[in-house]
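Visitor: pasted the sequence and its predicted model underneath.
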Amino acid sequence: MAQSITLKANLRKSIGKSAVKKLRSKDKIPAILYGKGTSVPLEILASEFKNLFHGKRIEKVLLNLEITDAQEKKSTLAFLQQIQLHPLTDKLLHLDLHELSADEKVHAEIDLIFTGEPQGLKSGTANLDISLRRIKISCFPKDLPDSISVSIDHLQTGESLHVGDIPLPPGVESLSPKNQVVLSLVAAKGGEEEQAAGAAETAEPEVIKEKKVKAEESSQ
């Protein structure tokens, strides 16, 4: 299950450039919560937002959004859709949030965590060529994983792992093409070939020596 964070917000009554400018001067971020055919203006405390999201990837975080309107409070599930930053100072300017329902599937990009070590890597005769570190998935909010673990112990030199080979958690569907290459185990330059050549060179003098002995025996 992906990380879930409770974020507090207030309903924003004033809109327009001057209202937004005044809001930012008070350490608040203007935001919009988009739902099915609706858009609700909100304001969120900038310092609280920064503390909550420090070191986190926004597309992997589910929000328990607590919205206060005067004395009334409402809780809803949401995703951060977009963050607007100042191009020079990186100051938070605006947030777009997407309201979710428990029966609505979400789309997200999830990290692949590779575990294990193929024999070719252990022996130094092969290298791992990684083409894809994240895949696109679809699932209900409750099934959203933090990451997907992929074992690569079984890979033989020359083999590739495709998206369709990845075992997915229950309730998770891949949106990335099944035939897309995730990684390949490729022979290291001078690895297996040099070992084979070295073995042949070692064996060759023994054959020559044997022939020489036979020739000497026949001449006696």
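Guide: Cool, the structure landed.
Visitor: hey, let's count contacts and neighbours off CA atoms from now on
Guide: Noted.
Visitor: how deep is Ala196 tucked in, by neighbour count?
Guide: The number of residues packed near Ala196 is 11, by other C-alpha atoms under 10 Å.
Visitor: so where do the strands sit in the chain?
Guide: Counting by DSSP state E, one finds strands in the chain at the ranges 3-11, 28-34, 39-45, 61-69, 72-85, 92-100, 106-115, 126-130, 134-139, 147-151, 160-162, 173-174, 181-187.
Visitor: return the most buried member of the ones you listed.
Guide: The highest average neighbour count among those, using mean count of other C-alpha atoms under 10 Å, belongs to strand 28-34 at a mean of 22.
Visitor: just checking, what packs against it?
Guide: helix 17-25, strand 39-45, strand 92-100 (3 or more C-alpha pairs under 8 Å, 6 or more residues apart in numbering; DSSP states H and E).
Visitor: export these as JSON lines, with columns for distance to Gln81.
Guide: Converted to JSON lines, those look like this (distance: least, C-alpha to C-alpha, whole Å):
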{"stretch": "helix 17-25", "distance to Gln81": "20"}
{"stretch": "strand 39-45", "distance to Gln81": "13"}
{"stretch": "strand 92-100", "distance to Gln81": "5"}
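Visitor: so which of these is nearest Lys8?
Guide: Comparison of the helices and strands packed on strand 28-34 against Lys8 by C-alpha to C-alpha identifies strand 39-45 as nearest, at 6.8 Å.
Visitor: returning to what we had before: closest to Ala215 out of the strands of the chain?
Guide: Closest to Ala215 of the strands of the chain is strand 181-187 (C-alpha to C-alpha; 42.1 Å).
Visitor: need the strands of the chain in CSV (columns: distance to Pro205).
Guide: As requested, the strands of the chain are exported to CSV (distance: least, C-alpha to C-alpha, whole Å):
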stretch, distance to Pro205
strand 3-11, 65
strand 28-34, 79
strand 39-45, 80
strand 61-69, 66
strand 72-85, 70
strand 92-100, 74
strand 106-115, 44
strand 126-130, 29
strand 134-139, 52
strand 147-151, 44
strand 160-162, 39
strand 173-174, 57
strand 181-187, 28
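Visitor: quick one: which of those is nearest Ile208?
Guide: For those, distance to Ile208 was read as C-alpha to C-alpha. The smallest value, 31.8 Å, belongs to strand 181-187.
Visitor: comparison target, given below:
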Amino acid sequence: MAEIVIEAEPREVGSSNTARRLRREEKLPAVVYGGDKGSHAIVLSPREIISILTSESGQNTIFKLKVAGGSEDNVMIFDVQIDPITHRLIHADLVRIALDVEIEVSVPLQLSGEALGVTEDGGVLDHSLRELVVSCLPTDIPESIDVDVSELQMNQSIKVEDLAVPPSVTVVTPPDSSVASVVPPVSEADLEADLGLEGEEIEGEELAEDAEEAPEKEGEATEAEETEDELAPE
């Protein structure tokens, strides 16, 4: 894979107005830190960061950061901020890395195959763990880890300890964590019970019965009043 190089410029830390102005100019405020060089505010192209985030290796991509008039470092994207309204990228955190020092990263788990418990028994495949935390050298980070579910039968599960990972990778996620399982489909009755609909129906029936009894009680009260009037002395 060809080396990715992104150029950046130093940035003076200012107000939120300064950050908005930079974004209007299609420049992304960012910060780079880690190692023994301290933290530095920079500005770079948002398109290049988006291109990395949408690549196959995504946030685990290692790239070269060249800061004008300054240093040149191997970095990764540590975090990004997205505007909740416009969904635009508004800030990025980059972390310096040493290629000869192991780091912990999250690697996507990709399911493959059709589970027997689904195709033959009508079960439902539950993909409960979507990322695996591993420790390895930056150059050994896998893009993803394949999980073959084709032999998975009803009420069976695949755990982290069952996964095939590269020998250069150490798994950090607990080994007994469930990755995927085949479970029986949820019936309509079970779903209603889970949602509390059954209790609501019973409560509704009780209210309806109370409403039907109310006129009868009112009628009984009226008859009693009339009887009292008839027996009252003139």
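Guide: That came in fine, so what should we check first? Everything quoted here is computed from the prediction, not taken from an experiment.
Visitor: show me the contacts for the residue nearest to Ile29 of structure 1 when sequence neighbours are not counted.
Guide: Sequence neighbours aside, Ile44 is the residue nearest to Ile29 of structure 1 in space, at 5.1 Å (criterion: C-alpha to C-alpha, 6 or more residues apart in numbering). Ile44 of structure 1 sits next to Lys8, Ala9, Asn10, Lys28, Ile29, Pro30, Ala31 when contact means C-alpha atoms under 8 Å, 6 or more residues apart in numbering.
Visitor: how about those residues, which pair is most distant?
Guide: The largest separation in the contacts of Ile44 of structure 1, counting by C-alpha to C-alpha, is between Lys8 and Pro30 at 12.8 Å.
Visitor: Leu77 of structure 1 matches what in structure 2?
Guide: Matched by TM-score structural alignment, Leu77 of structure 1 corresponds to Asn74 in structure 2.
Visitor: contacts only, for that match.
Guide: By C-alpha under 8 Å, 6+ apart, the contact set of Asn74 of structure 2 is Ile62, Phe63, Lys64, Leu65, Arg96, Ile97, Ala98, Leu99.
Visitor: at 6 Å instead, please
Guide: Asn74 of structure 2 sits next to Phe63, Lys64, Arg96, Ile97 when contact means C-alpha atoms under 6 Å, 6 or more residues apart in numbering.
Visitor: what's the nearest residue to the residue mapped onto the third one from structure 1 if we skip its chain neighbours?
Guide: With TM-score structural alignment as the criterion, Arg96 of structure 2 lines up with Glu99 in structure 1. Residue nearest to Glu99 of structure 1 in three dimensions, not counting chain neighbours: Ala78, with 4.3 Å by C-alpha to C-alpha, 6+ apart.
Visitor: for structure 1, what's the longest helix?
Guide: Taking DSSP state H as the criterion, structure 1 has its longest helix at helix 192-219.
Visitor: now it: buried residues?
Guide: Residues Glu192 are the ones in helix 192-219 of structure 1 that count as buried (16 or more other C-alpha atoms under 10 Å).
Visitor: by how many degrees do that helix and strand 126-130 diverge?
Guide: Relative orientation of helix 192-219 of structure 1 and strand 126-130, computed by axes from the mean of the first three to the mean of the last three C-alpha atoms, to 10 degrees: 160 degrees.
Visitor: helix 192-219 of structure 1 to strand 181-187, inter-axis angle?
Guide: Computed by the same axes, to 10 degrees, the angle between helix 192-219 of structure 1 and strand 181-187 is 30 degrees.
Visitor: show me what helix 192-219 of structure 1 is packed up against.
Guide: Contacts defined by 3 or more C-alpha pairs under 6 Å, 6 or more residues apart in numbering; DSSP states H and E place helix 192-219 of structure 1 against no helix or strand at all.
Visitor: picking that back up, looking at the contacts of Asn74 of structure 2, spot the one nearest Glu143 of structure 2.
Guide: Among these, Phe63 lies closest to Glu143 of structure 2 (C-alpha to C-alpha), at 14.7 Å.
Visitor: so what's the closest one up against?
Guide: Phe63 of structure 2 neighbours (C-alpha under 6 Å, 6+ apart): Ile4, Val5, Asn74, Val75.
Visitor: can you do 10 Å?
Guide: Residues in contact with Phe63 of structure 2 (C-alpha atoms under 10 Å, 6 or more residues apart in numbering) are 2-6, 52, 73-77, 96-97.
Visitor: let me have the residues you listed in a markdown table, extended by distance to Val107 of structure 2.
Guide: Formatted as a markdown table, the contacts of Phe63 of structure 2 follow (distance: C-alpha to C-alpha, whole Å):
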| residue | distance to Val107 of structure 2 |
| --- | --- |
| Ala2 | 21 |
| Glu3 | 21 |
| Ile4 | 20 |
| Val5 | 23 |
| Ile6 | 23 |
| Ile52 | 15 |
| Asp73 | 23 |
| Asn74 | 19 |
| Val75 | 17 |
| Met76 | 14 |
| Ile77 | 14 |
| Arg96 | 19 |
| Ile97 | 17 |
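Visitor: looking at structure 1, which of these hold up?
Guide: Retained contacts for the contacts of Phe63 of structure 2 in structure 1, judged by both residues aligned by TM-score structural alignment, their matches' C-alpha atoms under 10 Å, are Ala2, Glu3, Ile4, Val5, Ile6, Asp73, Asn74, Val75, Met76, Ile77, Arg96, Ile97.
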